[in-house]
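Everything below, folded, please.
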Amino acid sequence: MGRVIVMRVLRATFGVGLPEAKAVVGQVLAEAYWGTLPEMGYLARKLRGAGVDAVAARP
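Now for the predicted structure:
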């Protein structure tokens, strides 16, 4: 999974800047990023649409 692709999706989905996307991408790749199930499902769909294997799951 490419860091650049994940950062692009984060920036487009949440409207964050590059520094914010860089700060979050490590958490996403380590599967340590969390939120509500609908939020994570939405992000997972966007990532899958960009070619990244992503799943939203409850801890």
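
contacts and neighbour counts: CA atoms only from here.
Fine.

so how many other residues sit close to residue 6?
Using other Cα atoms under 10 Å, the number of residues around residue 6 comes to 24.

Also this sequence, please, to line up against the first:
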Amino acid sequence: MGDDSLRWDTETVCGECGSATAACGTELPGEMRERLLAEHGATELRLGSSVDRRAVMRVLRRSLGLGLGEARAVLDRGYGGTLPEVELLARRLRVVGVGAVAVAGAGR
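As a prediction, the model looks like this:
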């Protein structure tokens, strides 16, 4: 996590021939995301008891690319994802004065 964005990278080496590959990017491939969630469990976004719902909605819409109704649904039901995804969202919320934390392992 850097510069208010997420990046991923992976490297593999073949045990048979020694061939190595490396890959990186900003958008985490779906299968990698699912593997991270399976191995580490989901992280849950927790908001403070008294939050400015409008500020939360703005951050959700901007960060997750959601429409108004979708952002409202996320605000009502909660948000979970990988630890880096949720921590980035919590940081963005704290920047605008919303008490937010990422709780790892909440989805286990």
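
what does residue 42 of the first structure align to in the second structure?
In the second structure, the residue paired with residue 42 of the first structure is residue 88, using TM-score structural alignment.

typo on my end, it should be residue 16 of the first structure
Using TM-score structural alignment, residue 16 of the first structure pairs with residue 66 in the second structure.

cool, and residue 51 of the first structure?
Using TM-score structural alignment, residue 51 of the first structure sits opposite residue 97 in the second structure.

ok, that match - how many residues close by?
Around residue 97 of the second structure there are 13 residues (other Cα under 10 Å).

Wait, a strand at it?
No: Residue 97 of the second structure: not assigned to a strand; according to DSSP: H, G, I helix; E, B strand; the rest coil it is coil.

hmm, back to that, is the match of residue 16 of the first structure within a helix or a strand, and which one?
Residue 66 of the second structure belongs to no helix or strand when elements are defined using DSSP states H and E.

And the strands in the first structure?
Under the criterion DSSP state E, the first structure carries no strands.

which stretches of it form helices?
Per DSSP state H, the first structure carries helices over the ranges 3-14, 18-29, 37-49.
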